[in-house]
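Visitor: I'd like to go over a predicted model; first the sequence, then the structure.
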Amino acid sequence: MNLSVTNSPFTEGQATQINELLQTLTPEQKVWLSGYLVANQQLTSGTSDTQGSQIGAVSKDTETMLQQNEPTIQPEKRAITLLYGSETGNAQGLAEIFEERLSNIGHNVTLKAMDEFKPKNLKNVEDLFIITSTQGEGDPPDNAAELHEFIHGRKAPKLEGVRFSVLALGDQTYEFFCQTGKDFDKKLEELGAERLYERVDCDVDYEEDAEKWMANVINTIDSAPEGTQSEQVVSESIKSAKEKKYSKANPYQAEVLENINLNGRGSNKETRHIEFLLDNFGEEYEVGDCLVVLPQNDPALVELLMSTLGWDPGDQIQISEDGDTISLEEALTSYFEITKLTRPLLQNAAAYFDNEALEDKVQDSEWIQNYIEGRDFIDLLNDFPPEELEPEDLYQILRKLPPREYSISSSYQSLPDEVHITVGAVRYNTHGRDRSGVCSVQFAERIQPGDTVPIYLKRNPNF
């Protein structure tokens, strides 16, 4: 309500001045001003009394009232803009979890896909958090292409006063690992933004690293002591989100109904049609969604690797920084990826093999890129025998076995209790040894009707 000569004792000029002032005040300032005016009125009444003791008493009352009416003003939290670049839904899923967590602790969060965000508004953001994947040869996802191009162009604004952090998703088997995230991180800094927390680059097994990034970002903006409370809450938030549906941490054990070779006898191809029973599965799938399978390495390859290492299959080996242990055979079968080499794997191996030739080779980036093509961990052990390698070192070298994603080739409307996929068996010979696809040949040679396979659905909102 605006003051005027008809609803207040003020003149028109006074009412105009007061109205203009009130429009500039925050709620906290209005509360303080209200207390000040009440206290000042009491002080004025007290000074009209001729008794000095009353003046002193009123002065003390005034001081007390001013202290009581003066609010504790907390700095307003900065507005958060959370943008994601996602091709298959992983980055979007993490962004949605992070947005929910930030909102639950009182932050004002705007969550958008990058193609829903107007690039010219970049100069107006306060805290900017980016979660993005990388496609192909270091390219941004389709919904991140416009913003990626904008910040690298002449029209990109200066971003002094903006704080940011980037979570990048990628795959270490590709040369341009997490390149889009690296691009955003570097360019935002060049435009003058302040890096609130260091960029985190996630491999295909991204969940643990993503949890830590979220916890540390929240710890940074909220100054929680040592980050323990924030990290615990975020982990619980992601865990509860996962428990709402089947996931890598909580897969559904699907029974195989059919496993049929679609190619005729004598064909040089082997394409399998595989049907799974979804009894009491409780989730629907749509066109464009994927079925994710948790595979196992070929037992013959596992046996050859254990023989090469010279270790006992029953040896208990560490598989995480938390000290979790399982048998060597189980770890090489279901936990570690042993069929592909990556740049970080070679660099880690050089640190633990104590092999001078390997230490020299990994200094050459071009050599690494050529060597990892078509080779596996057994090749590395044979080409550069380790002088010192203990079972507890293995988890420092090998990455986790990635799940395999397959396009769904059935309709939920027609078969709500089943899901079908089509898988081409991968077999080839390179560097003097026969090789095979981990999951495709598992289906081709070792999975029969009646067996169960751990699976879960992966949404593709951008299909």
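Guide: Everything's here; your move.
Visitor: CA only for contacts and neighbour counts going forward, please
Guide: Will do.
Visitor: just give me the neighbour total for the nearest residue to residue 65 once chain neighbours are set aside.
Guide: In this structure, residue 65 finds its nearest non-sequential neighbour in residue 39, 6.1 Å apart by Cα to Cα, 6 or more residues apart in numbering. Using other Cα atoms under 10 Å, residue 39 has 20 other residues around it.
Visitor: and the lengthiest strand in the chain, how far out from the chain's middle?
Guide: Longest among the strand segments of the chain by residue count, using DSSP state E, is strand 252-261. Centroid separation for strand 252-261 versus its chain: 31 Å, with Cα atoms, centre = their mean, to the nearest Å.
Visitor: same for the helix or strand following it, what does it pack against?
Guide: Once the chain leaves strand 252-261, the next helix or strand it forms, by DSSP states H and E, is strand 271-277. Contacts defined by 3 or more Cα pairs under 8 Å, 6 or more residues apart in numbering; DSSP states H and E place strand 271-277 against strand 252-261, strand 418-424.
Visitor: this is the other structure I want to compare:
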Amino acid sequence: MPAAALSAPALSAPALSAPPSLATPLPADRLDSLVRLTEGLDHNSLWWLSGYAAGLARAGAGNVAALAVPASAPAVAAPEARTNERLSIVYGSQTGNAKRLAEQLAGQAEAAGLNVRLLRADAYPTRELKNERLLYVVISTQGDGDPPDDSRGLIDFIAGKRAPELKGLNFAVLGLGDSSYPDFCSIGQKVDARLGELGATRLFARGDADLDFETVSTPWLQQALNQAKEALKPAATHLATVTPLRPLAAAPAFHRDAPFAAELLSNQRLIARGSDRVVPDKDIRHIEISLEGSGLHYQPGDSLGIWPRNPPALVEAVLSTLELDGNAGVEHGGQSLPLRQWLSEKRELTKLARPFIASHAAHARSDELNRLLAPDHAAQFAELLATSQVIDLLQRYDGQWSAEELVAALRPLTPRMYSIASSQKLVGDEAHLTVAHVEYQSAGGTRWGAASHLLASADEGERLPVFIEHNDRFRVPADGSRDVIMIGPGTGVAPFRGFVQERVADGASGRNWLLFGNPHFRTDFLYQVEWQAALKAGQLHKLDLAFSRDQAQKVYVQHRLGEQGRDLYDWLEGGAHLYVCGDASRMAKDVHAALLAAIAKHGGKDEEGAEDYLNELQRQGRYARDVY
């Protein structure tokens, strides 16, 4: 990598005049618009307008209410909305998809004149659940059937003994998940079932949305909106309570469905070849991408979305195995493309999913595959999902497919998210990534990850379709005097490179503590030069390392947490923010357990008290995870 990349961060009509009695901060043109807007309005209209403006002010859109009436006039207090006339939408989201869908529904309901409130799950006041009359829950499932981090408290409350009877509640649930995992949409299913057990009335069937969530979410959202319109009177009949959910913001020119063609500036290995005895061709890259001309902005903690293309060799292997013509035209969903283009750019080949396995079992007439799909073979099915790709299934179980059937059965290709490893305050119109290149040998040949292989094999100057995925739950503290504890083994260290750059640029006075782990110190110490320079410069105040295979007994970051438990607890008691990034299936769970053990031991708490302590940190926004 170039030295600059690895160096330590340094760190037009005349305006009308205002009435003499009305002081105003508005410029003349805005005051002109206001006077023309209010001209000729009757008494009731003017009072409604003042209440509306007050609502905008409370929502943060600007303090304009005082312009509608003289300062001596009594304020109009909007009455609290009655719960039987309100729609509550609660979302739990790890990657942002559930949040986006919940916001979309809230916006549609608001535009229809309904009284609606939108809440992230950890902001939902559980004491109000017993009084709810109309509730929609949009929630994702992570990894092996885990809830999103922002939803753990609400899920525990609903499942626990304190959950109230909900005989007056009407509800519906939209679950999001990934059918390449065994516990597909299990959290949405649990919430839906539990609300029913508590006596609530299910308005319509739960939606279980896969990665191509629009297929399920679009009709679900429309049904949800229609049901809400039926159940609620439009809030326009209570005009003083109409308050926008949030100030309107201009949509970015480039986003998930309209990505920016970004130039690849640098593609450098961070790890030596043959560094790991178990994975001899382990390959981790530092990628630098230009955002110049895009208008895209990010903060440390955000992700860069990459729209991948499947490796050409993989596409050809599928075509050869099924004896299909890649140039044959295939029409699907109103779009006609050559089969090769469908498989290259539009369909998922590197991840298996239950629906495709079930479909191939039918095409191959395979009793073995059908047995794996049965509930009593969950462990074997999970192993198949974790270790196989579409081509493996096609090669092991011979089945006849037409081009049209294949395109219809495969999942749409979806973007991959990478934690951004930089701060724009340091790198400007660039985004840096830390990418583990997925490439390995199987019995049937070489296998790759779609996006990681695209990035690792891309040449400088090549253009890549990208967008920004914001993550407001994973941010450096707004108070720069707060300490931060960052736990990021492997490529999980990526966002913390951006965190340290950001805090150095801001002149934050709080201390920075990094815990990093990987197999070997000599070959796997990602950004070693930067971290050591930051430590020497006082920009990194504490660095704990865990290189698991440099000694007979394996040592991981959770072991370092145990060793440093006293310091960990003291930092947390002093107001530190705690962050974890990386693998969800093992690391995050082991780290969570180590945190609980340290808090219990050094805080003098029992198991339940330690859980409560950590949950409270999470509610305060002081314990955040970005796990995948």
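Guide: Sure thing, it's come through. All figures in this text were calculated on a predicted structure; none of them were measured in a lab.
Visitor: mind giving me TSV with the helices and strands packed on strand 271-277 of the first structure and columns for distance to residue 175 of the first structure and mean neighbour count?
Guide: Converted to TSV, those look like this (distance: least, Cα to Cα, whole Å; neighbours: other Cα atoms under 10 Å):
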stretch	distance to residue 175 of the first structure	mean neighbour count
strand 252-261	33	19
strand 418-424	25	20
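Visitor: can you redo those as CSV with distance to residue 294 of the first structure?
Guide: Shown next, in CSV, are these (distance: least, Cα to Cα, whole Å):
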stretch, distance to residue 294 of the first structure
strand 252-261, 10
strand 418-424, 14
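Visitor: residue 343 of the first structure: which of these is closest?
Guide: Between residue 343 of the first structure and those, the shortest gap by Cα to Cα is with strand 418-424, which sits at 27.5 Å.
Visitor: superposed on the second structure, where does that closest one end up, distance-wise?
Guide: Average distance, strand 418-424 of the first structure versus aligned residues of the second structure after superposition (mean Cα distance after the TM-score superposition for the first structure): 1.4 Å.
Visitor: which residues of the second structure does that strand align to?
Guide: Alignment of strand 418-424 of the first structure against the second structure: residues 430-436, by TM-score structural alignment.
Visitor: re earlier: now the longest strand of the first structure and strand 271-277, what's the angle there?
Guide: Compare the direction of strand 252-261 of the first structure with that of strand 271-277 by axes from the mean of the first three to the mean of the last three Cα atoms, to 10 degrees and you get 150 degrees.
Visitor: so where is strand 252-261 of the first structure in the second structure?
Guide: So strand 252-261 of the first structure sits over residues 260-269 in the second structure, by TM-score structural alignment.
Visitor: same question for stretch 139-150 of the first structure.
Guide: Going by TM-score structural alignment: stretch 139-150 of the first structure matches residues 146-157.
Visitor: end-to-end on that stretch?
Guide: Using Cα to Cα, to the nearest Å, one end of stretch 146-157 of the second structure lies 15 Å from the other.
Visitor: show me the contact partners of it.
Guide: The contact list for stretch 146-157 of the second structure, computed with Cα atoms under 8 Å, 6 or more residues apart in numbering, reads 92-94, 120-122, 124, 126, 139-142, 163, 187, 191, 615, 618, 624-625.
Visitor: so which of these sit within helices?
Guide: Residues of these located in helices (DSSP state H): 187, 191, 615, 618.
Visitor: wait, the residue nearest to residue 65 of the first structure sits on residue 66?
Guide: Yes. Applying Cα atoms under 8 Å, one finds residue 39 of the first structure in contact with residue 66, separated by 6.5 Å.
Visitor: which one in the first structure is aligned with residue 447 of the second structure?
Guide: Using TM-score structural alignment, residue 447 of the second structure lines up with residue 435 in the first structure.
Visitor: try residue 111 of the second structure
Guide: By TM-score structural alignment, residue 111 of the second structure lines up with residue 104.
Visitor: thinking residue 271 of the second structure is in contact with residue 522, fair?
Guide: No. With contact defined as Cα under 8 Å, residue 271 of the second structure does not reach residue 522; the gap is 9.4 Å.
Visitor: have a look at the two and say which one is more surrounded.
Guide: The neighbour comparison of residue 271 of the second structure against residue 522 (other Cα under 10 Å) goes to residue 271, with 21 against 12.
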